[in-house]
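Q: How does the following fold in three dimensions:
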Amino acid sequence: MKDERAELRQVLAQITSIDPVVAIEVSAMLNGLSSIEARDAALAATAQTVATQPSKIALIGVHGGLTPRGSWYGSSLSGIAASAMRAADDADVSGIIADFDSPGGTVSGTAEAAAAFAYAASKKPVVAVVNTLAASAAYWIASQASELVISPSGDVGSIGAMIMHQDISGYLDQIGLKMTIIRSEQSPMKNEAHPFAPLSDDAKAFLQGRANSAGADFIRAVAAGRKVSQAKVKDEFGQGRVFGAKEALARGMADRVATLDSVIAGMVAGVPGRATSRRRSAFAFE
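A: A predicted model of the protein is given here:
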């Protein structure tokens, strides 16, 4: 009889991990326990199950102009990468939500941040929420998420790389100012993109090559993240243009339209044990 009770309690624990309410009924019916004993057994088994399951959601902000170390006007790309890696490797984090509102940023640091998001998405759900802008470098990173959600008034795109050169030589001539640049003989190309004269053909060709290389990396990463061909990204994802929610969905640049609040509520509802345990906070702010 003792062995049978032990076996029944094991069955009870297994059922409890699925549905504590059903477990109470099964316990009272099969195990000969009182309803109070059955309830206590179900709650104990539920607590044990919840204790071994992840119960946090990581929230990562990607805001403003993105630079490798960050600044007063935007997030740090290295910080974004570190947050994504930390959340990915945290056994107590069940999923990650990234809140995007950024026009983009530097090429430097973007590939690393995107790779961190791709790594996180290979381990657990990562939802990128465009709230309300993910352009250029920000879209590069967001495209690596498990799901890309755009707010009703959101915009995404600006795929590609750009280098700007300012020629102020005409203005200097007007005010009678002439700049002389002296370079070390070993480095005749140093600072060849200075603003005090028009770009030489060689300098323009070199910079064009750098832009093309970064643009190709961008397209390759978006294609991998969105699970489409590079040709589709190149031909159908705007060629540098930015699109609103409806157009972005039609082109496959986003998965659905929703607000940040609704995405958070949906993920919280799916965290194991959230309805039966107040063991700890639902969020781990990154």
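Q: going forward, measure contacts and count neighbours with C-alpha atoms only.
A: OK.
Q: hey, which helix is longest across this protein?
A: helix 201-226 (DSSP state H).
Q: Can you name every helix or strand that it contacts?
A: If contacts are counted by 3 or more Cα pairs under 8 Å, 6 or more residues apart in numbering; DSSP states H and E, helix 201-226 sits against helix 137-142, helix 230-236.
Q: okay if I get these as a markdown table plus mean neighbour count and distance to residue 98?
A: Listed next are the helices and strands packed on helix 201-226 as a markdown table, based on neighbours: other Cα atoms under 10 Å; distance: least, Cα to Cα, whole Å:
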| stretch | mean neighbour count | distance to residue 98 |
| --- | --- | --- |
| helix 137-142 | 30 | 8 |
| helix 230-236 | 16 | 22 |
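Q: before we go on, could you also do this sequence so I can check it against the first one:
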Amino acid sequence: MSGTTIGALLGTAAVAICAEHLPMLDAVLPGQAPESVEAMQAMVGAGVKVERGERYAVHRGIAYVPVRGVLSPNSEILERWFGWATYHGLIDTMGALAASDEVRGVVLFFDTPGGAVVGVQGAVEAVKACAAVKPVHAFVYPLAASAGYWLASQCTEIIVSPGAWVGSVGTMMNSNQPVQSGSSGYQDYILTSQHAGAKRPDLSTDEGRALALDRLNAMEADFHAAVSEGRGISIDDLKVSLSRSGNTAHGGDVFWGQDAVERGLADGLEDISTFIARVSALYAPPQQRQARAMMARAKAAQAKASL
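A: Predicted coordinates:
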């Protein structure tokens, strides 16, 4: 089967993506847009749905934003055909939500293995800027890896659902080179940054690998700095937290459940119904909060009277 792949839309630049999901880049795009975009189940649980062409939905003062799929700088096909997030889209979205008087809180629903490095810093800054003026909650259902976690790290809090994964902090790139001059055979190469050149360095040579690694390590340093600031963890402690062995060269792993919380990569563990109920109560209109408080006091009084 031939056709344009998802990876082709990202080009040959470095990526920040969970290694287990690299095969997604080889998936071939369909010849035309799907008839419908599958709703993100976490958002269905919140009682909202983002329609095709929409980037978020506002429900009772809370803006719900899906951050799903392979993340790209500005791929219209991936965004409009599949409902996948783009960095340019997130920049526009977070700016609009930060300025909106209607929106009292923001929830980013994460279901992404990561994506391109190009453009991610702008989206990271947009999430950070929005979180500086109103609460931004990250709910991981079930994956916020690599570039996805880069974004989540700037939120006011990160909540992971049971079985959800976070982490995979690091960058990587792949390339191929002719086996020999004039040969039709190619050798594939994949490099990762130190802790997890030219337009196309020759990865079959020491010089080419060194050039590519310098680039990856610089990107990784930016990644670490953003997560360190967003999560309030020193860079040295962060590097240790991202490794299961304690050897910082073995970082870039993914973590889940209470382990992710204990490492400082998340703030809590909640199922979808508990999370939605808590966030909805936080940002309910004042009259709803008053009514709930009166009801709670009435129930308490009734219970006391029955003693």
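Q: hmm, back to that, reformat the helices and strands packed on helix 201-226 of the first structure as JSON lines; add distance to residue 122 of the first structure.
A: Below are those laid out as JSON lines (distance: least, Cα to Cα, whole Å):
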{"stretch": "helix 137-142", "distance to residue 122 of the first structure": "14"}
{"stretch": "helix 230-236", "distance to residue 122 of the first structure": "21"}
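Q: of the ones you listed, which approaches residue 203 of the first structure most closely?
A: Minimum separation from residue 203 of the first structure across those (Cα to Cα) falls at helix 137-142, 24.6 Å.
Q: quick one: the closest one aligns where in the second structure?
A: Against the second structure, the aligned range for helix 137-142 of the first structure is residues 147-152 (TM-score structural alignment).
Q: mean shift of the matching stretch relative to the first structure?
A: Stretch 147-152 of the second structure, aligned to the first structure and superposed, deviates on average by 0.2 Å (mean Cα distance after the TM-score superposition for the first structure).
Q: Run through who's touching that stretch.
A: 16-17, 67, 71, 110, 112-117, 120, 123-124, 127, 138, 144, 158, 166-169, 223, 226-227 (Cα atoms under 8 Å, 6 or more residues apart in numbering).
Q: hmm, 7 Å instead?
A: Applying Cα atoms under 7 Å, 6 or more residues apart in numbering, the external contacts of stretch 147-152 of the second structure come out as 16-17, 112-115, 124, 127, 138, 158, 166-167, 223, 227.
Q: Can I get these in CSV including distance to residue 206 of the second structure and neighbour count?
A: What follows is those, written out as CSV (distance: Cα to Cα, whole Å; neighbours: other Cα atoms under 10 Å):
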residue, distance to residue 206 of the second structure, neighbour count
16, 23, 31
17, 25, 29
112, 33, 29
113, 30, 29
114, 28, 31
115, 27, 28
124, 33, 27
127, 38, 25
138, 41, 27
158, 40, 26
166, 33, 31
167, 29, 28
223, 25, 25
227, 31, 24
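Q: Which of the residues you listed sits closest to residue 7 of the second structure?
A: Nearest to residue 7 of the second structure among the contacts of stretch 147-152 of the second structure, with distances taken as Cα to Cα, is residue 115, at 9.4 Å.
Q: For stretch 204-218 of the first structure, list every residue counted as buried.
A: Within stretch 204-218 of the first structure, the residues that count as buried by 16 or more other Cα atoms under 10 Å are 207, 211, 214, 215, 216, 217, 218.
Q: how about these, which pair is most distant?
A: 207 and 218 (16.5 Å).
Q: What number of residues are in the vicinity of the alignment partner in the first structure of residue 130 of the second structure?
A: Aligning on TM-score structural alignment places residue 130 of the second structure opposite residue 120 in the first structure. By other Cα atoms under 10 Å, 25 other residues sit near residue 120 of the first structure.
Q: Residue 120 of the first structure touches residue 85, doesn't it?
A: Yes. Using Cα atoms under 7 Å, residue 120 of the first structure is in contact with residue 85, at 6.4 Å.
Q: Quick check: the gap between the match of residue 130 of the second structure and residue 95 of the first structure.
A: Using Cα to Cα, to the nearest Å, residue 120 of the first structure is found at 9 Å from residue 95 of the first structure.
Q: quick one: common contacting residues for those two?
A: Contacts common to residue 120 of the first structure and residue 95, judged by Cα under 7 Å, 6+ apart, are residue 126.
Q: State the distance from residue 265 of the first structure to residue 90 of the first structure.
A: Distance of residue 265 of the first structure to residue 90 of the first structure, computed by Cα to Cα: 21 Å.
Q: Also residue 69 of the first structure?
A: Look at residue 69 of the first structure and residue 90 of the first structure: by Cα to Cα, they are 24 Å apart.
Q: Please say which position in the second structure residue 97 of the first structure maps to.
A: Match for residue 97 of the first structure (TM-score structural alignment): residue 107.
Q: so that match makes contact with residue 65?
A: Yes. Using Cα under 7 Å, residue 107 of the second structure is in contact with residue 65, at 6.1 Å.
Q: sorry, back to before: which of the helices or strands spans the match of residue 97 of the first structure?
A: According to DSSP states H and E, residue 107 of the second structure maps onto strand 105-116.
Q: how big is the offset of the longest helix of the first structure relative to the second structure?
A: Mean deviation for helix 201-226 of the first structure: 0.8 Å (mean Cα distance after the TM-score superposition for the first structure).
Q: Read off where that helix ends up in the second structure.
A: Counting by TM-score structural alignment, helix 201-226 of the first structure falls onto residues 206-231 of the second structure.
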